[in-house]
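Asks: here's my sequence, what's the structure:
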Amino acid sequence: MKKFLIVGLGNIGEKYEYTRHNIGFKVLDYFAKKEAITFETQKLGDIATYKLKGRTFILLKPNTYMNLSGKAILYWLTKEKITVENLLVITDDLNLPFGSIRVKSKGSDGGHNGLKDTQQKLNTTKYNRFRFGISDAFNKGKQVDYVLGEWTEEESSKLEERLDKAVELIKSFGLAGINNTMNNFNGK
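Replies: The predicted structure is shown next:
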């Protein structure tokens, strides 16, 4: 049976729950709700398991805070004997318009601390990432406030459709592979 580690990046705690920076957690929570699976707290994060067509998807929400995400990712890859090729990291991206999707099989951390730590712990830039656009609609010097701010009413109203697309993307990653997923979802 093929196994995949799907990691949603975010920060633990109520004060971060509805922030743009926590889109990784939000995607996985939405996935779990849609598929009626539940997370349980284990070492370095909350874990849920989903099976589909001979594939096992292990969903991870690290509890290490964003800047130390790589520690949890490396632990669960090792524990579950999952190759880096079967890892997908979900994160927010300021450089993409709200709700837009970009899937890549390698690349820089783009200044994102969660990706930076992941890259350091895995000792590679060659891992799959799913960047969810949160836009850059903030005034100069207000980036942190924006990223750690909550969704606007307009964004919230459009979020469910985008989350449905994110769930489709995750399933595609496990069933059709990274290249087909990039072709079918990038820019959508």
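Asks: use CA for all of it now, contacts and neighbours both
Replies: OK.
Asks: go ahead and confirm Leu94 touches Ser135.
Replies: Yes. Using CA atoms under 8 Å, Leu94 is in contact with Ser135, at 4.8 Å.
Asks: those two: which has the busier surroundings?
Replies: For Leu94 and Ser135, the more surrounded residue by other CA atoms under 10 Å is Leu94, and the numbers stand at 21 against 18.
Asks: what sits against the more buried one?
Replies: Contacts here follow CA atoms under 8 Å, 6 or more residues apart in numbering; on that basis Leu94 touches 133-136.
Asks: redo that, cut-off 6 Å
Replies: Applying CA atoms under 6 Å, 6 or more residues apart in numbering, we find Leu94 in contact with 134-136.
Asks: alongside the first, I'd like the structure of this one:
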Amino acid sequence: MKYLIVGLGNIGPEYHETRHNIGFMVVDALAKDANKSFTDGRYGFTTTLSIKGRQILLLKPSTYMNLSGNAVRYWMQKENIPLENVLIIVDDLALPFGTLRLKNKGSDAGHNGLKHIAATLGTINYARLRFGIGNDYPRGGQIDYVIGKFEEEDLKTMPERLQTAGEIIKSFCLAGIDNTMNQFNKK
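Replies: Now for the predicted structure:
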């Protein structure tokens, strides 16, 4: 069985480790734990892991956030991965920092990456792991907040939150989305 795990973010040093790039940070942590490194390919950077017979393709799209759907569609088709085996990791302003919520479908909630994926795939019925980044910004300051760096306080708990995100991803691939939601969403 093959799975496509997509961490959303923007390429370039100016976006490195910003709130909007938490998807990149999650898949980077998963790859690092498995002693894997990413290679630059079409529409993104990829690496593969194997967990208990499941082949997992990690993807960091190089299309920039607003065109993420192009990378998702390309790698789904190239690797023949069905929609139910796709998981998108995304930052979420509506959740407090570090809160992790797995959903099997849903609206884009104003997130341009999710909006483009839904438009490209023609459905909102794909799994997503929402990683809370909080919303502590002044009126009109959303863009600066999202592409800003994490606070020192957030960075203290970041390793544990990234590890938990990795556990959710592994469970998604091994136990399925319903079991994983039941186990992790109530925490």
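Asks: TM-score of the superposed pair?
Replies: Overlay of the two chains. TM-score (TM-score structural alignment, normalised by the length of the second structure): 0.99; 187 aligned residues with a CA RMSD of 0.6 Å.
Asks: what's the spacing between the nearest residue to Arg162 of the first structure once chain neighbours are set aside and Leu169 of the first structure?
Replies: Leaving aside its sequence neighbours, Arg162 of the first structure sits nearest to Gly99 (CA to CA, 6 or more residues apart in numbering; 6.0 Å). Relative to Leu169 of the first structure, Gly99 of the first structure is positioned 13 Å away (CA to CA, to the nearest Å).
Asks: secondary structure element holding the counterpart of the residue nearest to Arg162 of the first structure in the second structure?
Replies: Using TM-score structural alignment, the partner of Gly99 of the first structure in the second structure is Gly98. Assigned by DSSP states H and E, Gly98 of the second structure belongs to no helix or strand.
Asks: okay, now Gly98 of the second structure: neighbour count?
Replies: By other CA under 10 Å, the residues close to Gly98 of the second structure number 22.
Asks: what about the most centrally placed residue in the second structure, which SS state?
Replies: By CA atoms, centre = their mean, the second structure has its centre lying nearest to Ile89, at 1.6 Å. Under the three-state scheme (DSSP: H, G, I helix; E, B strand; the rest coil), Ile89 of the second structure adopts strand.
Asks: quick one: contacts for it?
Replies: Contacts of Ile89 of the second structure (CA under 6 Å, 6+ apart): 6-7, 23, 128-129.
Asks: was I right about the residue nearest to Arg162 of the first structure contacting Gly133?
Replies: Yes. If you go by CA atoms under 6 Å, Gly99 of the first structure and Gly133 touch, sitting 5.0 Å apart.
Asks: re the thing from before, tell me the spacing between the match of Gly99 of the first structure and Ala165 of the second structure.
Replies: Gly98 of the second structure sits 9 Å away from Ala165 of the second structure, going by CA to CA.
Asks: secondary structure added to the contacts of Leu94 of the first structure, as TSV?
Replies: Shown next, in TSV, are these (three-state DSSP):
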residue	secondary structure
Ile134	coil
Ser135	coil
Asp136	coil
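Asks: I appreciate the help and will end here.
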